[in-house]
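K.L.:
can you look at this prediction? I've put the sequence above it.
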Amino acid sequence: MENCLFCKIAAKQIPSSIVHEDDDLLVFKDINPAAPVHLLIIPKVHVSTLSDCTPEHAPLLGKMMSLVPKLAADHNIAVTYDEQGQPSRGFKFLINSGPDGGQEVYHLHMHLYGGPRPWRGMRT
């Protein structure tokens, strides 16, 4: 899409703080982070919203989701357990879809949030 912000970022026409890239996906830091770690995971192909996805998109969506544990580990927000088996750390993973879902950029993207709180009441 010619005027899509995230398409321009994926095409490297607009700079971003890239933390992961492969043939299908680009992951970069949000320029207005809502948490200590706030990453955006986007497909390089344009899909406007999650509502526009079809069964054909299942492999791409799976790839996006399966990247999350690696990104969480790389950014020190993956769930860890102490000697008693109590969990610590963790993250929030979110997709906004459409205006009522809070989507602001109409290019499918997933948010990965984490880090020390207080960001519980954050905007999403």
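P.N.:
Right, received. Where do you want to start?

K.L.:
alpha carbons only for contacts and neighbour counts from here, please
P.N.:
Noted.

K.L.:
what does the lengthiest helix in the chain contact?
P.N.:
Assignment by DSSP state H gives helix 58-74 as the longest helix of the chain. With contact meaning CA atoms under 8 Å, 6 or more residues apart in numbering, helix 58-74 is reached by D24, L25, I41, I42, P43, A78, F91, M110, L112.

K.L.:
try it again at 7 Å.
P.N.:
Outside helix 58-74, the residues within contact range by CA atoms under 7 Å, 6 or more residues apart in numbering are I41, A78.

K.L.:
buried set for it?
P.N.:
L60, L61, M64, V68, L71, A72 (16 or more other CA atoms under 10 Å).

K.L.:
identify the farthest-apart pair in the residues you listed.
P.N.:
Greatest spatial distance among the buried residues of helix 58-74 (CA to CA): L60 and A72, at 18.9 Å.

K.L.:
okay, pairing it with this:
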Amino acid sequence: MTDCLFCRMVAGEIPADVVHRTDRVLAFRDINPQAPTHVLVVPQDHHATVGALAEADPALLGDVVSAAHAVARQEGLVGADGAEPGYRLVANTGPDAGQTVHHVHLHVLGGRGLGWPPG
């Protein structure tokens, strides 16, 4: 999709600070970080929401989550026991949830304590 910001980043038309890439997933630093570590993980194929991706290609959704965990490990957010110090995955789906780019993406947040509820 030529008008999709993340599709253009995947295509290399818009620069991104890429931290992880597979043949199906791209991960890059958020330009407006909300935590010391804030990385966006997107499928390279365009899907507007998590629900749309889950229906169209559940395996790709699994790849996105696996890539998010790989990013968390790479960024030092996963300890030897697999949990400490920890990270948060956020998927905003739809306008009421705050989704502003309509290309499914996971936010990987960490590097500080993250309160609850989130907002």
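P.N.:
Yes, it's here. As the structure is a prediction and not an experimental result, all values here were calculated from the model.

K.L.:
just send the buried residues of helix 58-74 of structure 1 back as TSV, with distance to R123 of structure 1 too.
P.N.:
Compiled in TSV, the buried residues of helix 58-74 of structure 1 are given as follows (distance: CA to CA, whole Å):
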residue	distance to R123 of structure 1
L60	26
L61	23
M64	22
V68	20
L71	21
A72	20
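
K.L.:
if we can go back for a sec, the longest helix of structure 1 corresponds to what range in structure 2?
P.N.:
Aligned using TM-score structural alignment, helix 58-74 of structure 1 spans residues 58-74 in structure 2.

K.L.:
which residue ranges form the helices in structure 2?
P.N.:
5-10, 50-56, 58-74.

K.L.:
wait, which of those is closest to R112 of structure 2?
P.N.:
helix 58-74 (13.0 Å).

K.L.:
mean shift of the closest one relative to structure 1?
P.N.:
In the superposition against structure 1, helix 58-74 of structure 2 averages 1.2 Å from its aligned positions (mean CA distance after the TM-score superposition for structure 1).

K.L.:
read off where the lengthiest strand in structure 1 ends up in structure 2.
P.N.:
Counting residues, the longest strand found in structure 1 (DSSP state E) is strand 37-43. Mapping strand 37-43 of structure 1 onto structure 2 (TM-score structural alignment) gives residues 37-43.

K.L.:
how big's the offset between that stretch and structure 1?
P.N.:
Relative to structure 1, stretch 37-43 of structure 2 is 0.4 Å off (mean CA distance after the TM-score superposition for structure 1).
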